[in-house]
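Student: below: sequence and its predicted model.
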Amino acid sequence: MSAHPSESTCHPGGDTPAQPQTIVVLGIGNLLWADEGFGVRCIEALQRRFEFAEHVSLIDGGTQGLYLIQHVQAADALLIFDAIDYGLEPGTLKQVRDDAVPRFMGAKKMSLHQTGFQEVLSLAQLTGKYPQQVLLIGCQPQELEDYGGSLRPVVKAAMEEALALGVEQIARWGGEPAPRRTPLGEREAVTMDELALAAYETQRPAPEAACREGDERFFPTTVEN
């Protein structure tokens, strides 16, 4: 499994952009729908493994949609992790840069969160507060229709390469990533302790004990005359 070549736009005149003053690293998606949680799991892993300079913010964007506009507008550089349907083999990573990112976010919408975030990027462009540099690290999902399910093995394995690519980019931006030396304090994690990957996978009910396709008590019934 390898990352596809980046889609990128050229900077005017070929100049190398200055190091950003504010770096926002954003993971979006829904932990409760299997591979849709890829982006949030990447943010969780980054925080647990690394420390960064003070001007780097790690954000669990979840499915907040337009509520994320403030984070996008505040960023000089924006790194996004998300599960993206590129039509590739499951677990394949693809990097997309700068002005091409909104187009890819809306190419094949898998859920409402992608519609909302595409609007966030468009609104940031309209307000003139769009990050100078944007990198989307997207992973092709394998399974989405599994409520309460976790990342599939091929997608979980892709996280390692995605994290390496992300840390490399943050370092180039001057974000000073370094292995974490200070343990996270209680309730300091970007995701709730109860939803952390290990707890989520070990404490959730087995598939046969939990209805993941809807609760039959609330299914519509046919009334016979």
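Tutor: The structure has been received and is ready for your questions.
Student: from here on, contacts and neighbour counts on C-alpha atoms
Tutor: Will do.
Student: what does stretch 27-37 contact?
Tutor: The contact list for stretch 27-37 (CA atoms under 8 Å, 6 or more residues apart in numbering) reads 38-43, 59-63, 80-83, 113, 141-152, 155.
Student: strands of this structure, start to end?
Tutor: Using DSSP state E, the strands assigned to the chain run over residues 4-7, 23-28, 50-51, 56-62, 77-83, 93-97, 133-139, 178-179.
Student: list the helices and strands the last one packs on?
Tutor: Meaning strand 178-179. Helices and strands touching strand 178-179, by 3 or more CA pairs under 8 Å, 6 or more residues apart in numbering; DSSP states H and E, are strand 50-51.
Student: who are the packing partners of the strand it packs on?
Tutor: When contacts are defined as 3+ CA pairs under 8 Å, 6+ apart, strand 50-51 sits against strand 178-179.
Student: follow-up on the earlier one: now, of the contacts of stretch 27-37, which are buried?
Tutor: The neighbour count (16 or more other CA atoms under 10 Å) marks 38-43, 59-63, 80-83, 113, 141-144, 146-152, 155 as buried among the contacts of stretch 27-37.
Student: Glu161 and Thr202, how far apart?
Tutor: Counting by CA to CA, to the nearest Å, the gap from Glu161 to Thr202 is 24 Å.
Student: putting a second one here so we can go through both:
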Amino acid sequence: MTYDAEVLVIGCGNVLFKDDGFGPTTIKEIEEHLDERPLPDNVMTIDAGTSAPHYLFSLPNPMWKKLIILDIADFGGEPGEVRILSRDDVPQGKYQDPHSLSVADPLDLTEAEIVIIACQPEDVSSPYVVYGLSESVKKAMPKAIDMVYEQVEI
């Protein structure tokens, strides 16, 4: 797949580990309601799952103007709290593919504006597969979606 859009809305995470599925689940919700709430033509949504570092960030496209990343982040907030984080708020290597030999942080490979819409998780600690978001994170999705729509205006 080619990511030829000026704005990418990227859901990162693993739906098999409770709140870690926030990004992909939010992307799915956006895509299911595009008839009622369309995105501009220059915007592409991507459920990147756990493959974002390898398949997306390692292949930057000069046409990208903004990358909007939906993900969980422990920023010390209340479970379900949603914040916008900048590239500088993300720990070095957060989106690094752990199997890669590259030492470059993928977020540094593009000159596009990076916006991270992050949700404070309630539960990602289980070593077992637990499908589905916690209630607090599920309730945060509408706010995160509204933030996406605010951000796609470039």
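Tutor: In hand now; what should we look at? Predicted model, so just to flag it, every value in this text is computed and none were measured.
Student: follow-up on the earlier one: switch the strands of structure 1 over to JSON lines; also include distance to Ser122 of structure 1.
Tutor: Shown next, in JSON lines, are the strands of structure 1 (distance: least, CA to CA, whole Å):
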{"stretch": "strand 4-7", "distance to Ser122 of structure 1": "18"}
{"stretch": "strand 23-28", "distance to Ser122 of structure 1": "16"}
{"stretch": "strand 50-51", "distance to Ser122 of structure 1": "31"}
{"stretch": "strand 56-62", "distance to Ser122 of structure 1": "17"}
{"stretch": "strand 77-83", "distance to Ser122 of structure 1": "14"}
{"stretch": "strand 93-97", "distance to Ser122 of structure 1": "15"}
{"stretch": "strand 133-139", "distance to Ser122 of structure 1": "13"}
{"stretch": "strand 178-179", "distance to Ser122 of structure 1": "33"}
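Student: can you tell which of those strands is closest to Phe117 of structure 1?
Tutor: Ranking these by proximity to Phe117 of structure 1 (CA to CA) places strand 23-28 first, at 8.6 Å.
Student: residue contacts, the residue most central in space within structure 2?
Tutor: What sits nearest the mean C-alpha location of structure 2, by CA atoms, centre = their mean, is Leu70, with 2.3 Å. Residues near Leu70 of structure 2 by CA under 8 Å, 6+ apart: Val9, Ile10, Gly11, Cys12, Phe22, Gly23, Pro24, Thr26, Ile116, Ile117, Ala118.
Student: and the lengthiest helix in structure 2, what other elements does it pack with?
Tutor: Counting by DSSP state H, the longest helix found in structure 2 is helix 135-151. For helix 135-151 of structure 2, the elements it packs on are helix 22-32, strand 82-85, strand 113-119, judged by 3+ CA pairs under 8 Å, 6+ apart.
Student: how many neighbouring residues does the aligned partner of Lys66 of structure 2 in structure 1 have?
Tutor: With TM-score structural alignment as the criterion, Lys66 of structure 2 lines up with Ala77 in structure 1. Residues lying near Ala77 of structure 1 (other CA atoms under 10 Å) number 24.
Student: where's Ala77 of structure 1 relative to Val25 of structure 1, distance?
Tutor: Counting by CA to CA, the separation of Ala77 of structure 1 from Val25 of structure 1 is 9 Å.
Student: now Leu135 of structure 1
Tutor: Distance, Leu135 of structure 1 to Val25 of structure 1, using CA to CA: 10 Å.
Student: overlap in contacts, those two.
Tutor: Any residue near both Leu135 of structure 1 and Val25 by CA under 8 Å, 6+ apart counts here, and that gives Leu78, Leu79, Ile80.
Student: got these as TSV, with distance to Gln21 of structure 1 columns?
Tutor: Shown next, in TSV, are those (distance: CA to CA, whole Å):
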residue	distance to Gln21 of structure 1
Leu78	11
Leu79	14
Ile80	17
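Student: just to revisit the earlier point, format the helices and strands packed on helix 135-151 of structure 2 as a markdown table; extra columns: distance to Asp41 of structure 2.
Tutor: Output for those, formatted as a markdown table (distance: least, CA to CA, whole Å):
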| stretch | distance to Asp41 of structure 2 |
| --- | --- |
| helix 22-32 | 14 |
| strand 82-85 | 23 |
| strand 113-119 | 18 |
